[in-house]
Each structure stands twice: as C-alpha cells, then as structure tokens.
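Enquirer: Model the following, please.
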Amino acid sequence: MDSAQQSAVTPSKNKFVQAFAKFLHLRATTGVAPLDNFVRKIKPQDKVTNGLLEEDRNWDIQPQFDIKEKGSQQWDALEVLLAELFASISSLKAAYAHLQFSQRPYDGDGIQVADQIIVSELKNLADLKQSYVDEQLDLSLEISLLAEIKEQKSMVKTYEIMVKKLERQIKLKESEIAFLRENLEESSWQNRLLNKSTERSWSFSVPKNIHLSCLNHIHFDAFLKYTIESLRRFVRSMVDEMKSACWDLEAAAIAIEPGVIYQKEDHKCFAFESHVCREMFDGFQYPDFSLPKESLPQESQRRQQLFFDRFVELMSSEPRDSLRENPESAFAKFCRVKYMRLIHPQMELAFCGNLSLRNQLNAGDFPDTTFFAIFLEMAKRIWLLHCLGFSLENHASIFQVSRGCRFSEVFMETVAKEELQAADNMLEEYDQQVAFTVVPGFRIAGTVLHCQVYLMTSKPV
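Expert: Below is the predicted model of the structure:
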C-alpha cells in the first residue's frame, strides 16, 4: 500500500482507536454502564478506587458529543439518532463497495454477504426511525460510542476494499502494458520491414519473440523488396564486370530478350535483371527448390516449422560462416547449383581470366572474392524468401507473364515510369503490352504481389 493510501486509511483508524479507547475508559472508570442514563464529569480532585493508574486520575473524560444538561444531564435524543444513523450509512457504504468489488470478477459468495448486510442495515434504519417516532431510543453514552465505533470500522472496511480494487486495477494495467509492449514490438518489426530506404542503410532483423503463427503476406512482401534490392546490386556488379571485360551489352541484352526497343539506353539492365531472376527463382514453387536429394517432412505443420527454423537460423548469421560450418547443407547446395547455372563458363573466364571460382565450388570450397560475396548475399536472401514463403499457412506461389500479354494493374507494375507514360500516349493505337517480366509476382491466398514488367514501347509488326 502506497503512502497516499496509508494517509487515507490512517485517520479513520485513529478515530476508531480513539472512540474505542474512550469506550473502554468509560467502562473502566464506572465499572458498569451509566446508571439511569446519567453520566457525571470526573474532576481531577475526585478519588478513583477501581484500579486506575496514578496518572489516570488527572484525566478529564469528555465525550465527543455535546452534553446538553436538561435536568438529569441525559443525552439528547437527536445526538444518539445521528450517531446511529451515520453508523448505518457508513455500513451501507462499505457493503455497497463490497458488492461492487465482488461483481468483477464475479464472486457469488461476496455478493450474497454484501446483500445481507445491506438488507440488515436497511432494516436497522427502519427500526431506528420507528424508535425515534415512538421516543423509545436508548440514550446511553455507551450506545452512542458503540455507534461511532461501528461507523469507523465501516469506514476502515470501505478503504480496505478501495485498496484491493486499486491493487486489482494495477495488476490489470500491468498485464495490458505487457500485451501492448508485445504488440508494439511486432508492429515495430512490421514497420521496419515496410520502411523504404536505401539498400546499404536498411538492416533487416527479426524480433526474438516472433512466432510462426504471426507470419502473413506483409512480412513476405517486405522481405521480397529486401531481396530484390540485393538482386539488383548483383546485376549492377555483373554489368560492371561485363563492361570491364569489354562485352557488347546491347548484343547481350538482345540475346536475352530479342526484339525489344528500350526507351533509354540504361533500360537494357532490365534484360539482365530478368535473366538473373529467371535463373535464381527457377524452382521456387517447389518445397525443395528442385535441389537433388532434398527430403522434407510430409506433414504440413512440421514442414512449416522446418522452413521457419531455417529462416530464423540463417537470417541471424553471415552466409559465408554458414557455408563453412555446414558445407553440405541445403543452402550450400543451392548456392552451388545457382552459381553454375547463372554464371556461364565463358562469362567467368571473361570476368576472372580463369575458371577458379567454378573449380573451387566443384571441390566443395567457396571462393573469397567480392563478386562471389555479392552473389552469396543475393542467394541467401532468395533462399530465405523461399523459406518464408513455405512457412506461411498458405504457401506463396510464384507467377510471371509472357510477352504480348495485355498490361493489367491488378497483377503488374512497370519498372520504368517513363515507358508507362509513353504507352499511355499510344493507347489509342494499341493496348499496353508486356515485353518481358523483370521480377516475378507472387500469390498468397487472396493477396497478389505484383510482378514487375517492361512494356513494349512501339507497335509490334
């Protein structure tokens, strides 16, 4: 109980103690109840022979109520009536507080006890009224003091119930704070996932208390954006290597996507991005990612948990460290297979002057070069995206659109705003058509994550 609560209860307890001491002292000084409803005032010179201590002889006993001397100095009927009335009202207040306290959570026994007290006090009030009307009130000082004691006890009980109610509210607020803190942590993670920032400055992290049941398409969509950022960085690195090797980028773009007219010269990079996406996402729709000898649990929930555990484990580690610790893991096999398919021997020979990277991978080792490190980061994020997609209750399914398909904003978005503007200007001549898919799209239950496409910018022959 805090200081504020103590200060609220202490005065009532002090008054209760004072009234009770006054009552006991009265009985000790007289030995019996006041005779004929008459109480005399003890003066300091009076002798007391019933066992009082020496210092008690100088006490001057004064009741809290004013004594109106009317002949025999008996208590006025109004004084006693008010004392008993206040006592009953305080008791009713305490019983009503008890009744409220017992309603939530429901306490049948507590409600019944409070109801009995209320009924009893109402009956006492009715009897008190009748006694006053009939002039049959007990006008003794003892009755008045007992009523005051009853009033103070009721007040103490009321404060105790208030304290219990406040303690219960504190516990409820503490549980609400804990629940809101968990929601805040989950919301903060989702906000970090959805926050758009530069590739180098955005760090992706998973809260420690994230649960499998909390995953949804929002997490997948945010991680997809995170993955595409790494993929585009690899494409830029690959194009830089091609330029350093004096490759004909236009011829390479035509070899990947023939017959496409680009609005700008640097739009040819979308062809290379399309090539990388096709190779890296190939087999994404299968739980094993088309890896050889990859066995998975048949039971759905166990499989979801397996993919989620893989996601959490690899997400918190460096990809190179993971490969060194377990070079025969499914992720290690994935990296080898995808590198061999994505980087043609002639391309590697042009980039490096030899086939050392390929030879190291075939030997079960992993190269320690900048180019392979960028590839490894991209491969890690695509692998994690696959794990996240199969951790969902409704697995993420991948899709892309073919050349010549009509552009639809329901399923697609363009990678270049200027080409969409050009296509809008030609809308009277022909419908907007897809030249090729750059980044595939995904479906999760009823949610569609748009695929990114490059549109045709001239009327097909």
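Enquirer: only C-alpha atoms for contact and neighbour calcs from this point on.
Expert: Will do.
Enquirer: any idea how far His386 is from the nearest residue to Ile256 once chain neighbours are set aside?
Expert: Nearest residue to Ile256, sequence neighbours excluded (Cα to Cα, 6 or more residues apart in numbering): Ala271, at 6.4 Å. Ala271 sits 23 Å away from His386, going by Cα to Cα, to the nearest Å.
Enquirer: quick one, which of the two is more surrounded?
Expert: More neighbours surround His386 than the other of Ala271 and His386, with 26 against 23 (other Cα atoms under 10 Å).
Enquirer: helices or strands up against the strand or helix carrying the more buried one?
Expert: Per DSSP states H and E: His386 is located in helix 370-389. Judged by 3 or more Cα pairs under 8 Å, 6 or more residues apart in numbering; DSSP states H and E, the packing partners of helix 370-389 are helix 217-244, helix 269-281, helix 300-315, helix 319-325, helix 330-342.
Enquirer: Recalculate using a threshold of 6 Å.
Expert: Helices and strands touching helix 370-389, by 3 or more Cα pairs under 6 Å, 6 or more residues apart in numbering; DSSP states H and E, are helix 217-244, helix 300-315.
Enquirer: what's around Thr29, how many residues?
Expert: When neighbours are counted by other Cα under 10 Å, Thr29 comes out with 17.
Enquirer: In three-state terms, how would Val410 be classified?
Expert: Here Val410 is coil, with the state taken from DSSP: H, G, I helix; E, B strand; the rest coil.
Enquirer: Now it: closest residue in space that isn't a chain neighbour?
Expert: His450 (7.5 Å).
Enquirer: and for comparison, fold this next one:
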Amino acid sequence: MDHEPPRTSTNSSMSIFPFSGLCKRRSVAVSASAKELPNPNNHSSGSEAVNGSDDNRDSKVYPQPFDKPQITHHPKCSEEAMPKLFDAITALKYAYVQLQQAHLPYIPKKIKLADEVMVSVLQALSDLEETYRSQSSLSLEIQQHEDLLAQLQSKLRIKDLEMRRLRCEKEKLDAENAALEKVVKQKLLPKKHFYLNQEMSPALFLNVFELAAKSIHEFAKPLISLMKASGWDLDLAVRSLYNSVTFAERSHKKYAFEAYLSQVMLSPAPLEDERFSVDQFDGVMNSQDPFDYLIADPDSQFGRFCRSRFALAVPSKMEDSFFGNLDQRSFVLSGRHPRTPFYQAFVAMARWAWALQVMANSFVPKAEMFYAKNGQEFTKEYMEDVVGGLVSNREMKPVVGFTVTPGFRIASTIVPCRVYSYKTKSSTNNLRLDFVV
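Expert: Okay, here's the model as predicted:
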C-alpha cells in the first residue's frame, strides 16, 4: 500500500535565515535481495517487483530520521514568516520520504511525481532564502539609516541646547541693553527740570545750553563719518568754512562742523515764520522719545522746526552723497517725518536746540545771542575754549578762531560762548561781539 504525501503548505513569501544544509542526502537501508535490479524477462520477478507486498516494503525501506535544523531568529523576523518556513521544511521531509519510497519497488511514475514534488519544495525554500537575503540587505540599509538618524538627532539635541543657551544670553543682553538705554535716556532727559511750574531761570537755561551743545557734538560724529564714507574731502570742507584758522591738531577740525551745525540750529532761519512759545514745551521735553511727539503731532511748532532745520543742516548735495537719493528730504518737506536712524539722530539734537530758543524767548526781556569774531583776543568773561588749557603770555596771545556754540546774555547774566582758539603773536585787544536779534 502506497503512502499518500501529507498535505503541506508550499506558499513562500519571505525568508528569515539561510537554508543551506537543510536537505542533506540520506542513506536508504534495503535487504541484499532488494539490491538486485529486477529481470525484465522474468515475469514472476517483475510482478513481484511491481506488486511487492506491503510487508516486504515495510521491512526493507528505512528512511533515516531528519536532524532538526538549528533556527536562529533574525531581529526583523515577523510572526507570519515562521509558519511558512516550518511548513516548507515539513513538506521537504515528506517529499524526501516519498521519493525514497518510490524507489522500492521501483516505480518510475511515482519516482517522477515524487521528484517533481521535491523540486517544488526546494524551489519554495530557495524563494524563501532569496527573499530573506533581499530583506536582510534592506534591513541592513534601514539600520544604517537609523544609525545616521540617531546621530543627526543627537547633533540636533546638542544644537538645540546651544540655541537655548544663546537665546538665554540674548535675552540677558537685551535686558541689560534695555536697562542701559533707560539710564541713558534718563540722563539725556532729566524730566524733573522741565515742568512748566518751575521758573525759567538763568540756571535752568545754562543747563539746557550745555545739553544743546552736547547734542550738537553727538550729531556731528555720524555726520563726519558719513562724509568720510561718501568720499568728501574733509580738509577742503573745513577750509571752505574757516580758511584762516590754524588748527593745533588735526582732530580739532571736528569743531568746524560743530560750529556749522550750531549756526544752522540756533541762528534765526531766513524767510522763516517760526514761533518759539512755551505752549508745547512741556509735551516735547517730557516725551521719552522726541520722535514719538513728532508722530503724534507732525505739524506742531517742534515739527515745523525739525523740517526747516533739516533742510538747512543737510543740503541736498550732501544727502544725495550719503544715501544715493533725496527720499528723506522729500518725505520731510511733504510734512512727514521718516523713521530712519539718521533723521531720528537729527531730531534728538533738534529738541535741545528748539528748547534753548523757546527758553531764550520766554525771558523778559528776551535773551540775546552773540558770537565772538575771528581774530579777537580770547576773553574769559564772555568765552569758553572748547579745547581748554590756554595759557596767555607776553609773546603768544590766544585769539578766537571761530565760535563753536553762541553765547547768551540774559539781563546781567552771561552764558559764555564756546570758541575754538589758537595762539598768535598779534591780536586785537578790543572786544567785539556780534549780537543776533
């Protein structure tokens, strides 16, 4: 009686470990008489060979037991792959037994059929192996990418920590800068000095005069820097202002530009209808930023003052050389105030110049402004040297080169003008002051 091959699953879709060595050749134990091939002329023997008894087959066929393969689970092994692998191995065992049984007795049809089954099962295992190899290669590539991803994530965490540290430092610096800016603004704008209920005294005027001179000095710095960057010949510009003055040091030429700004900002502008009343004084001087007041009221007294004096202080040729256009000028002359760093710096200077003239007009009688003439002998009562350290002697007398900031006379009180002086052997002894009405 022939044994039917067991029904097994040969579906193979993936592999999880190599299958080399699973199908080793097995020896088949037979009796001595069975080793002789049947004689085709001997019908009886042929009949016995074909119709061999079940007992004879049972006693002569000894399939060797299969060794259980060692299975190593791959880290990427899935639950669906293992049953397919075990089914394929089981089918291989039964196909091998069926192939052995087909040889005793020798039945060609059964041998062919068993051989086809054996080949089919081996092909299924081969497909599983190929799938495993492909998946192993893909798993290795995935693992490499995962390792790279882990490295990048680690670097990202380090960068994130660095960004947090820098952000904390930035916040700390911003807080410190805000505190410093507050201190600077408080120093530049001592609010308690400018309430209208405080009397406009010569002492208060002197305080404003010093702040105005300082603001002109501060604005001259970016103006000179822009002139240098724009290719201006500073020596030629100074000679066009004060050709006869001898400067003790090259750095002293900056006072010529300060003098130019003082004349523009403090002298009465020609053909200009300006009013310097105290109506808006409190609002302008108590604003944390004078530019905020301009935005709130662009056509105020202070706003008109800024527009007219900007056009005089920064001529169109100069502005065009600085910025390559006249956009700021057009914006200002149209009645508006551009929020640019340069114009904001100008407004900071203009506030003190405007405040000084408002206070000068508030006195009864009005404060008189005066300038010292070039070549006049230096007089301490009416003048203050911007450089300092002048010592007169019989041979060399200090004389006025030019007035940097004009002086004021309030009744019997004199606020000295600030002048640049140099020494010469001859000088004019008569005091000559140009008063501006």
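Enquirer: hmm, back to that, I'd guessed the residue nearest to Val410 of the first structure sits against Gly441; true?
Expert: Yes - in terms of Cα atoms under 6 Å, His450 of the first structure counts as a neighbour of Gly441; the distance is 4.9 Å.
Enquirer: So which residues of the first structure form helices?
Expert: Secondary structure of the first structure by DSSP state H: the helices cover 3-30, 77-103, 108-133, 141-194, 217-244, 249-256, 269-281, 300-315, 319-325, 330-342, 345-352, 356-362, 370-389, 417-425.
Enquirer: Which residue would you name as the spatial centre of the first structure?
Expert: Of all residues in the first structure, the one closest to the mean position by Cα atoms, centre = their mean is Asn183, 1.2 Å from it.
Enquirer: So what does that one match up with in the second structure?
Expert: Pairing criterion TM-score structural alignment: no partner of Asn183 of the first structure within the second structure is identified.
Enquirer: Spatially, and excluding backbone neighbours, which residue is closest to Gln103 of the first structure.
Expert: Ile111 (7.1 Å).
Enquirer: now swap in Glu429 of the first structure and tell me
Expert: Lys459 (7.9 Å).
Enquirer: quick one: that neighbour and Val206 of the first structure, what's the gap?
Expert: Lys459 of the first structure sits 47 Å away from Val206 of the first structure, going by Cα to Cα.
Enquirer: okay, the two: which has more neighbours?
Expert: Val206 (15 against 12).
Enquirer: if I look at the more buried one, how far off is Phe331 of the first structure?
Expert: 19 Å.
Enquirer: can you check Trp202 of the first structure too?
Expert: Taking Cα to Cα, one finds Trp202 of the first structure at 24 Å from Phe331 of the first structure.
Enquirer: who's more crowded, the two?
Expert: Remark: of Trp202 of the first structure and Phe331, Phe331 carries more neighbours, 21 against 13, as counted by other Cα under 10 Å.
Enquirer: what do we get in the second structure for that one?
Expert: Checking with TM-score structural alignment, Phe331 of the first structure has Phe302 as its match.
Enquirer: Could you find the closest non-adjacent residue to its match?
Expert: Per Cα to Cα, 6+ apart, closest to Phe302 of the second structure is Trp354, 7.1 Å.
Enquirer: same deal with Ala360 of the second structure?
Expert: Nearest one to Ala360 of the second structure, counting by Cα to Cα, 6+ apart, is Ala367 at 4.8 Å.
Enquirer: before we move on, back to that, residue in the second structure matching the residue nearest to Ile256 of the first structure?
Expert: Checking TM-score structural alignment: Ala271 of the first structure goes with Ala256.
Enquirer: Could you report the separation of its match from Ile216 of the second structure?
Expert: Taken as Cα to Cα, the span from Ala256 of the second structure to Ile216 of the second structure is 12 Å.
Enquirer: what's the answer for Phe346 of the second structure, then?
Expert: From Phe346 of the second structure to Ile216 of the second structure the distance is 9 Å (Cα to Cα).
Enquirer: Then Gln301 of the second structure?
Expert: 20 Å.
Enquirer: now swap in Arg409 of the second structure and tell me
Expert: On the measure of Cα to Cα, Arg409 of the second structure and Ile216 of the second structure end up 21 Å apart.
Enquirer: Of these two, which one has the most company?
Expert: Ile216 (25 against 19).
Enquirer: Now which residue in the first structure aligns to that one?
Expert: Ile216 of the second structure maps onto Leu231 in the first structure, by TM-score structural alignment.
Enquirer: got it, and Phe322 of the second structure?
Expert: Using TM-score structural alignment, Phe322 of the second structure pairs with Phe351 in the first structure.
Enquirer: Quickly note the distance from the residue lying closest to Asn124 of the first structure once chain neighbours are set aside to His98 of the first structure.
Expert: In space, Asn124 of the first structure comes closest to Ser88 once its chain neighbours are excluded; the distance is 7.5 Å by Cα to Cα, 6+ apart. From Ser88 of the first structure across to His98 of the first structure, the span is 15 Å (Cα to Cα).
Enquirer: and if you look at Lys338 of the first structure?
Expert: Using Cα to Cα, one gets 72 Å for the distance from Lys338 of the first structure to His98 of the first structure.
Enquirer: got it, and Lys15 of the first structure?
Expert: Lys15 of the first structure is 22 Å from His98 of the first structure, by Cα to Cα.
Enquirer: Of those two, give the one with the bigger neighbour count.
Expert: Taking other Cα under 10 Å, Lys15 of the first structure and His98 do not tie; His98 has more neighbours (23 against 16).
Enquirer: Count the neighbours of the nearest residue to that one once chain neighbours are set aside for me.
Expert: The shortest distance from His98 of the first structure to any non-neighbouring residue, by Cα to Cα, 6+ apart, is to Ala114 (6.1 Å). Applying other Cα under 10 Å, we find 21 residues neighbouring Ala114 of the first structure.
Enquirer: His43 of the second structure now?
Expert: Neighbourhood size, His43 of the second structure [other Cα under 10 Å]: 11.
Enquirer: What's the match for it in the first structure?
Expert: Counting by TM-score structural alignment, His43 of the second structure has no partner.
Enquirer: how about Ser391 of the first structure, what does it touch?
Expert: 304, 307-308 (Cα atoms under 6 Å, 6 or more residues apart in numbering).
Enquirer: again, 10 Å this time
Expert: Residues near Ser391 of the first structure by Cα atoms under 10 Å, 6 or more residues apart in numbering: 212-213, 215-216, 220, 300-311, 385.
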